[in-house]
Structure formats: structure tokens, C-alpha cells
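# Dropping a prediction and its sequence here:
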Amino acid sequence: MNSEGIVDTGLNILRLDLGRFDRRFGIGPACWPFFDLLWIHSGSVQIRIGGANLTLQAPDGVLIAPDVAFEGRSQGADASICHFDWTAPDLACPHGFLRPGLVAGANLQTMIRLLHRHAAQNASAEIRKRLLRAILDGFSPPAETDPPSRVDRAWQEATEKLAEIRSLQDVAALAGLSESSFRAEHRTQHGAPAGRHLQRLKLRHAARLLTTTGLTLSDVAAQVGFAHAESLSAAFSRHYGQSPGRYRRAHRHLA
């Protein structure tokens, strides 16, 4: 396993790993607070993501969005994973996952193998970052011609300064809107409550800090804009089904 740290607010590799799935070692169940690129190099797996059932036959893979539950099984498959933060497409996975383009499989497999080789050889962070971005292009939906809306620009800015975001009113101010107008525009564009999205952003970042730093719970709460550690603990337990301390112990290998 290789843990990577890229100094880039948009892209940060957390973990690269190679392994094998079979009857003894299945996939999940899991629900990560970061993106998970699962790639099948040989063999096949059956995986359930949200309400979708997928069969991945090498060379094939799936890009799973944060906070999306998944699990799978295989009779035998060689696979790799890449866990990473990626702020740019935070609202771009309406189904919880993305698939590669129709003709991208072989090219992506070559690039993914090269990414793991670069990591093993301690290639520069910039080289690995550029390669991962090229890989992600193979999963991205067609680029939009319209610029980001003021709502999405506000979310991008809020993601970079969560410690200063105490309420949805703070996010609305970044868009130059009242809270009620921001709520309405967000729901129109994304079909979900803005308050829920803010809570998910805060808890997802809290989960990252718990698994990748030694910060106390009070410090984590301050970093993600919660007034008290107790408030964070209650919200975190409701969202992830376990306390922050238990979550940290269970995911300590990511630190």
C-alpha cells in the first residue's frame, strides 16, 4: 500500500493498493468519505452500488462517489483501488458512480498500472497528479459548455473554507443570495435540500481528518465548522452509524 499526499486543493491521493478478490475476500460492504476508483485488471466482479447492480469484466472499473454504499463479490479477480479527494466534481455523480467511456478500458488500464508503478518508484507528486487527472477524464461525463452557476461556485468556495462556514446562510452569502433564495436555486439545480448537502460536506471532511490526522475531536469540529465536539459527534454518529472514535479506529490504516 502506498499513501500519497498531493498539495492541491482539488485532488489529493490518499491510498493506492493492488490485490485480489475471490470467495474469501469480497468487496465491502463499505461507504467511504472520499472517491474510490476500483479497477478490475483480470477476471470479473459483481458489485452493487446504491440501487444498481454492475458486472465488471476486465479491463473495466467504476468510480464511486463519496458517501455511497457498495459491496460486491467475485470468483476471482485481480484489482486495484485508488482512494482520493476531488473537490471539482462534488455534485457531478447523480447516480453515485461513473463508468468509463465505451472505448476507454484498455487505455485506462495501462494508465492505472503506470500510476501504481510511479507510486512504487516515488515519482514526483506532480507526475502522479497529472496521470490521475488523465485517468479521471476517462470517467467524466461530457464537459458542460455553460460556466458553473453561482450556487456551484459558492459550494466550491465553501468547501475550501469549511472552518468559516457555520450555517447555510454563510454559503448563501458567498453566492450573493439570501438563504431562502439559495435554498430554492440549489433545489432547482440539484433536486435535493441545500442543508443536507452542507451537512454531508462537513461530515465527509470530518471523516477525512479522523482517518488521516491525529487531531482531537474538538479540533476536527473546529476545522469543519461545528461549534462543539458534542454536536459533531452526534451528527457523525447519525450519518455513519458509529461514533467518531470508533470510525477512526476502524479506518486507522488510512492514516
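On my side now, so go ahead. Numbering: from 1, shown residues only.
# CA atoms for contacts and neighbours, from now on please.
Noted.
# My understanding was that Ala175 contacts Arg150; is that so?
Yes. Contact criterion CA atoms under 8 Å: Ala175 and Arg150 qualify, at 5.5 Å.
# Report the secondary structure state of Gln242.
Three-state call for Gln242 (DSSP: H, G, I helix; E, B strand; the rest coil): coil.
# List the residues that contact the spatially closest residue to His253 that is not a sequence neighbour.
Sequence neighbours aside, Thr211 is the residue nearest to His253 in space, at 7.8 Å (criterion: CA to CA, 6 or more residues apart in numbering). Neighbour list for Thr211: Arg248, His251, Arg252, His253, Leu254, Ala255 [criterion: CA atoms under 8 Å, 6 or more residues apart in numbering].
# Now do Thr211 against Ile81, distance only.
To Ile81, Thr211 is 17 Å away according to CA to CA, to the nearest Å.
# for comparison:
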Amino acid sequence: MDILSEALASMRTGRPVSVRTTGHAPWAVGLPPVSGSGFHVVLSGSSWLTPLESPAEGEAARPVRLLEGDVVFLRDGCGAVLGDRPDTAPQEPREAEFAPGAPIGTVVVGEEGGERADLLCGYYHLDQARPHPLVSRLPRIVHLPAAGTRSPELAAAIGLLRSELDRPRMGSAGIVPALIDSLLLYVLRAWYEEQPTERARGWAAALSDQAVAPALTALHGDPARSWTVQELAARAGLSRAAFARRFTDLVGEPPMAYLTRWRMTTAARLLRESEETLAAVAARTGYGSEYAFAKAFKREYGQAPGGYRRELRAAA
């Protein structure tokens, strides 16, 4: 069971939205907040990104220097200004243009002649109302410099994106969206893997912990099972109390609380994406009756599962 893939799949509510942004110095463009998580990839040149909100209470929003090959991920889609310098006044971008068969649109800012930068900008539709802690406990701004990353896969994905966008060919309309979709996994995997082992805490440590990681895999792999803390502790070779403390310390909540969270997250995804009956969803998430499931779901989401499904479909 791939916990990262499962966690992201549970949050996705649509395909990514993206455009290729070309800036000619002096240039800057204001980017409004989005309902998901934003991202920017520098395909060529360089730029500055200035968040419109502080990354943490009491801290000032600091400009981030982006060089070719850099990636920045905005966890909760905060607004920002992107430009050639932090002090360049934002302009109104030209309307996005879509060439026939092109996988994404293009936006041009500034007048030709100035120093040029090309970026891929967009956002992922991720449910921010109930984000998985793998995402919600990331820094608000994740910056992965090309020069410092130890992820050849991320660098390769960016190189492939650059190639397909520079020279669209047969299949590009399918390849580019797939690469953008995969980019999120590469970004988050690179960030988690690059956390220093000796200082890693929280989920960065949980994903590699010899006791907690197998327990998370078990809970994700079979949420319908009647798991007990004792059973999970035995798998880890720890006492019940020692395992519960370790799990809570790294994951941020006790094992059974996390199991309930994952069951409800799985149920919401099934209601959103499948045609399974409420009784079938209840069985797949560990509830012996539709009534018990509906009661638990309403406690977590504030509405009955049937109403949740109807509301999503009415909005689609």
C-alpha cells in the first residue's frame, strides 16, 4: 500500500489546471488564492515569487528566488506575486491563449525584448476542507531548488515537461497532463525524502519509522478490518503503550483516531467517485450497518452520506 498515493487520491477533486507563463522583464503578475494547492515550475530563466500571506503567524512573507528547474508548491493555494523582481508592480496578464490541440494555454506578461522567463503555473484540485495530514502538515511554501534536490526523478519529469511544451508532437496532449498530474507526487516524495533523518519529525519520520510505517500501511490497506492497538503493536514488536505513544507522537493522533479519519476519508472518496450503495460503502469502511456508518459520517462531515453524495453531484 502506497500511503502517499492513497492520501493524495483521497484529496483530489478534479484534474490540475495549468498554463505556461512567459514573462518579459520588467514583468510581474498577481496570482489570486486558489481552492487547492498551487505550483510553479521554472522551465527557463528565473523569477521571484512573493507570497501575499505570511507562511506562519507573526512572520513576514518573504520573496523566494526561483531559478531554472526550481519547483515551488503552495500547500493551501495562497495568493502570490510572480515576477522578474520582488519590487516590480504586478500587471494584468493577457488572456490565456489555447492553440488547437495544445494541452495547456499560454499567458504572456510584459513586452518582448526584456529578459525572458518561462514557467508552468497552476494548481491541483485538492480538498482543503479535510486535507490529509501528509499535506496539511507541510510548510505552506515548499521550495525545491534544482541545484539542491536529490531527486533525479523530479528533475527528469521537469525535463520531459519542458521538452513536450517546447516541441509539441503526437501524443503531447495526453503526455503533458499526465506529467503535471505526476509532478505532485514527485514534489511531495522529494520533500519528504530530503528531510534530514536525524531531525525528521512528524510524517517525515512516520513514513520511514520501523514501527509506525507498517501500521499505517496496514490501516490504509484494510480500513474495514476491526483493528486494535494491541494487534498493531504486536506487528511492530512493541508493547501496546509504547506503540501508542510512538504512533501519536509521529502521526499527530492516536492509532484508532487515525483509523476513523481514514475510514471517513475513504468513504467520502467512494461516495464521490463510485456508484456503490451506502450499505456497500459502510461495509468497505468497517461499519456493520448502514445506520452506524451514517451516524459516524454525519459526525465527521456534518451531513448524512446520501446528502453528501447528492450535493457533490448537483455541483458537478
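Looks like it arrived, so ask away. These numbers come from a predicted model, not from an experiment.
# Once they're superposed, tell me the TM-score.
Here the TM-score for the pair of chains, by TM-score structural alignment, normalised by the length of structure 1, is 0.61; 231 aligned residues with a CA RMSD of 5.1 Å.
# related to what we said a few turns ago, scan the contacts of Thr211 of structure 1 and report the most crowded one.
When neighbours are counted by other CA atoms under 10 Å, Arg248 leads the contacts of Thr211 of structure 1 with 21 neighbours.
# Which residue of structure 2 sits opposite that one in the alignment?
Counting by TM-score structural alignment, Arg248 of structure 1 corresponds to Arg309 in structure 2.
# and its match, how far is that from Gln303 of structure 2?
10 Å.
# Okay, and Phe13 of structure 1 sits in which element?
One thing to correct before we go on: residue 13 of structure 1 is Ile, not Phe. Per DSSP states H and E, Ile13 of structure 1 falls inside strand 11-21.
# in the stretch 51-200 of structure 2, which spans are helices?
Taking DSSP state H, counting those that start in this stretch as the test, the helices found in the stretch 51-200 of structure 2 are 133-136, 152-166, 172-193.
# between these, which gets nearest to Val81 of structure 2?
The closest of the helices of the stretch 51-200 of structure 2 to Val81 of structure 2 is helix 172-193. By CA to CA, the value is 21.3 Å.
# And that closest one, what does it pack against?
helix 3-11, strand 141-144, helix 152-166 (3 or more CA pairs under 8 Å, 6 or more residues apart in numbering; DSSP states H and E).
# want to throw the helices of the stretch 51-200 of structure 2 into CSV with mean neighbour count?
Compiled in CSV, the helices of the stretch 51-200 of structure 2 are given as follows (neighbours: other CA atoms under 10 Å):
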stretch, mean neighbour count
helix 133-136, 16
helix 152-166, 17
helix 172-193, 17
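# Would you mind saying which of those lies nearest Gly252 of structure 2?
Once those are compared by CA to CA, helix 133-136 is nearest, at 8.5 Å.
# residue range for stretch 262-271 of structure 2 in structure 1?
So stretch 262-271 of structure 2 sits over residues 201-210 in structure 1, by TM-score structural alignment.
# average offset between that stretch and structure 2?
Its match in structure 2 and stretch 201-210 of structure 1 itself, once the structures are fitted together, sit a mean 1.3 Å apart by mean CA distance after the TM-score superposition for structure 1.
# how far is that stretch from where the chain is centred?
11 Å (CA atoms, centre = their mean, to the nearest Å).
# Buried residues, it. List them.
Neighbour-count burial for stretch 201-210 of structure 1 flags Leu201, Lys202, Leu203, Arg204, His205, Ala206, Ala207, Arg208, Leu209, Leu210 (criterion: 16 or more other CA atoms under 10 Å).
# where's the second one relative to Val103 of structure 1, distance?
In other words, Lys202 of structure 1. For Lys202 of structure 1, the distance to Val103 of structure 1 (CA to CA) stands at 37 Å.
# Equivalent analysis for the fourth one, please.
With distances taken as CA to CA, Arg204 of structure 1 is found 33 Å from Val103 of structure 1.
# Please identify which helix or strand holds the nearest residue to Ala192 of structure 1 once chain neighbours are set aside.
Distances taken as CA to CA, 6+ apart place His186 nearest to Ala192 of structure 1, at 7.4 Å, with adjacent residues excluded. Per DSSP H and E, His186 of structure 1 falls inside helix 179-190.
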